[in-house]
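Sequence and predicted model, in that order:
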Amino acid sequence: MVDPLAEVVSLLQPSAPFSKLVIASAPWAVRRAETGRPFYFVLLEGGCRLTIDKPGGSDTLTLQQGDFVLIPAARSFATASLDRQPPRADELVTTPIAPMPGGARVGDPNGAVDARMLVGHCLFGSPDAALLVSLLPQWVHVRGEPRLATLVQLVGDEARADRPAREIVTARLLEVLMIEALRSLAGSATSPGLVRGLADPKLAQALRSMHERPSAPWSVAELAREATLSRSAFFERFSRAVGLAPMEYLLAWRMAIAKQLLRQGELAMIEIAERVGYSSVSAFGVAFTRQVGTPPGRYAKAISSAVQQDVEATPEAAPYSA
């Protein structure tokens, strides 16, 4: 059976090369703005509050030891000690922050530590990252998962130790932690996105059908039949859970597959068109251009040119070295 979440995570090509240890003493508060980069928190000790800004409001989470939070496309957020609310976007933040090796010390440097966390941003290697991230929840909060707790403990051990290759090991552990967090959410309620859709058995059937047969001539009515719902009930339920209308989601998924096939360069244009549900190259070209902003042929040439430049810029390694 096709696993839609696994397919999206695989296409995203996640990595976590940037991390730092943050040690905090109450009272403290920090606000920061991001530029759409994925951001994560691993709470190693203690607790804190996290407010994630979103259009029309915000979500506030209370975090405790062992929690993991991933914000796939962070814009702005704030954290604070448990004794206060995270600062609003227009609120002045005066908590002292002092750099330290491998991270930062927040609050009174001589105060008792009430939170120790590993924070940083991830990278999504896929050129379709923005499109694929739109299929994920606005935020992911995982608690009480034994496998994740083990990974968090390993990450914490590496962050606190001074072992050789600590940065490399920490980065690899964080990659596994991020993938495991997304994988563990299939049965939980989260913000709108693919995970919430998969948590609904009826919607999950429609989602799996779209992923198993992206070339099928789907309509809202046909997808509703897959979900054993009326057309109107399916449309409303899908849109509320996933955050996209059914045909918008299908188009986004088809274009992600098309871009992957174009990058691989192994199929003719008509074969790619047929694999994503279009009976002609012209119909596929119109849909692709509208969604991506450039015709598929031009997209393929640009990708091929970029790959060739990378190859030419990379010197050949000597077969043996001293």
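Looks like it arrived, so ask away.

hey, let's count contacts and neighbours off CA atoms from now on
Fine.

Show me the helices in this protein, by range?
Assigned by DSSP state H, the helices in the chain fall at 4-12, 129-133, 146-160, 166-184, 194-199, 201-212, 220-226, 231-242, 246-264, 269-275, 281-292, 296-313.

So which elements touch the third one?
Counting contacts by 3 or more C-alpha pairs under 8 Å, 6 or more residues apart in numbering; DSSP states H and E, the secondary-structure elements packed against helix 146-160 are strand 39-54, helix 166-184.

could these be laid out in JSON lines, adding mean neighbour count?
What follows is these, written out as JSON lines (neighbours: other C-alpha atoms under 10 Å):
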{"stretch": "strand 39-54", "mean neighbour count": "21"}
{"stretch": "helix 166-184", "mean neighbour count": "18"}
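
hold the first one in mind and look at this next one:
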Amino acid sequence: MSDPFAQVVALLQPSTPYSKIASGAGRWRVQRSEPGRPFYCAVLEGACRLAADGNEPLILAEGDFVLIPAVHNFSTSSLLAAGPQDLVVAPTLLANGEFRLGNAHGPAEVRLLIGYCVFDSPDAALLVSLLPRLVHVRGEKRLATILQLVREEARSQRPARDIILARLLEVLFIEALRSTVGTSASPGLLRGLADDRVAGALRGMHETPSRPWTVAQLAKEASLSRSAFFERFHRALGVAPMEYLLAWRMALAKNFLRSGNLAMTEVAQRVGYSSASSFSVAFNRYAGLPPARYAREQGEGAE
């Protein structure tokens, strides 16, 4: 059986090249608004507050991990009420390499490992749209084990520290996403996979994207009526079934075109088109340029 989640993560090509340890004391607040930059935060010690648009404010405690795949307006702050006057413009760099928020003197009340992920896929915006808007993980044993390794590595000055930390954070990123299941997740792929009926149709689309799927055939995979399936899929994924299928086919097509290993006819067949010409029309309509030009430009960019 195919694994839609694994396929999406593989196409995203996540990496975590940037991280730093921040500590806080007293009253402080940091406001962030950088669309397109996936933000993560692991609470190493203490607790703080997270307020993100569209979500209830969260109290983050030691061992918690938060991931915002596409950063929107959000703030982190001390548990003490912090107002505009406490906004941190530039944190203080301490002698131990930490970035201090709030009072630069005295012991830290909270210690965080924060940073940004990078998605190397040129189609990252589409793939990120399939993920929850905010991932908050607490009490997961596997994630806690990885987080403990991250905590130990972040505090050490051992050889290859940054390389090991980057790899651990990549695993942490994937594990955090994988642990976000159930209908409480925001609409997206993970919520769809948590629904047994919808998951059957999703696996079908991912396993054989070349099949000439219809809504009726997908509804059969889900053992639902056509109308019930359409409504349930849209509620779980946030998009209509055929809209999702088109987006997935185009993401695969872009990946095939970037590799440069397949003829246009074979790319077309692998993503469900009977001819190179029909695929070219669909790709041009979706991506805004012909597939041959896309492949050429991607090849030039890799040189």
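That came in fine, so what should we check first? Computed from a prediction, not measured in an experiment: that's the story for all the values here.

TM-score, when you put one on top of the other?
Counting by TM-score structural alignment, normalised by the length of structure 2, the TM-score of this superposition works out to 0.92. Behind it: 301 aligned residues with a C-alpha RMSD of 1.9 Å.

Out of the helices of structure 1, which is the most enclosed?
Most buried of the helices of structure 1 by mean neighbour count (mean count of other C-alpha atoms under 10 Å) is helix 194-199; its value is a mean of 25.

after superposition, how close is that one to structure 2?
Taken over the aligned residues, the distance from helix 194-199 of structure 1 to structure 2 averages 0.6 Å (mean C-alpha distance after the TM-score superposition for structure 1).

Return the distance of that helix from the chain's centre.
14 Å (C-alpha atoms, centre = their mean, to the nearest Å).

which part of structure 2 lines up with it?
In the comparison with structure 2, helix 194-199 of structure 1 aligns to the range 189-194 (TM-score structural alignment).

now what about the matching stretch, what contacts it?
When contacts are defined by C-alpha atoms under 8 Å, 6 or more residues apart in numbering, stretch 189-194 of structure 2 is touched by residues 5, 130-132, 178, 180-185, 198-199, 202, 233, 236-237.

any chance of the helices and strands packed on helix 146-160 of structure 1 in CSV, with distance to residue 147 of structure 1 too?
Supplementary listing: these in CSV, determined by distance: least, C-alpha to C-alpha, whole Å:
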stretch, distance to residue 147 of structure 1
strand 39-54, 14
helix 166-184, 8
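
Which one of those lies nearest to residue 94 of structure 1?
strand 39-54 (17.0 Å; C-alpha to C-alpha).

and residue 131 of structure 2, what pairs with it in structure 1?
Taking TM-score structural alignment, the alignment pairs residue 131 of structure 2 with residue 136 from structure 1.

Against residue 73 of structure 1, how distant is that match?
In this structure, residue 136 of structure 1 and residue 73 of structure 1 are 10 Å apart, going by C-alpha to C-alpha, to the nearest Å.

The two: which has the busier surroundings?
Residue environment comparison for residue 136 of structure 1 versus residue 73 gives the larger neighbour count to residue 136, 26 against 22, counting by other C-alpha atoms under 10 Å.

wait, what's in contact with the more buried one?
In this structure, residue 136 of structure 1 makes contact with 72, 192-195, judged by C-alpha under 8 Å, 6+ apart.

for the residues you listed, which one is nearest residue 142 of structure 1?
The nearest member of the contacts of residue 136 of structure 1 to residue 142 of structure 1, counting by C-alpha to C-alpha, is residue 195 at 12.6 Å.
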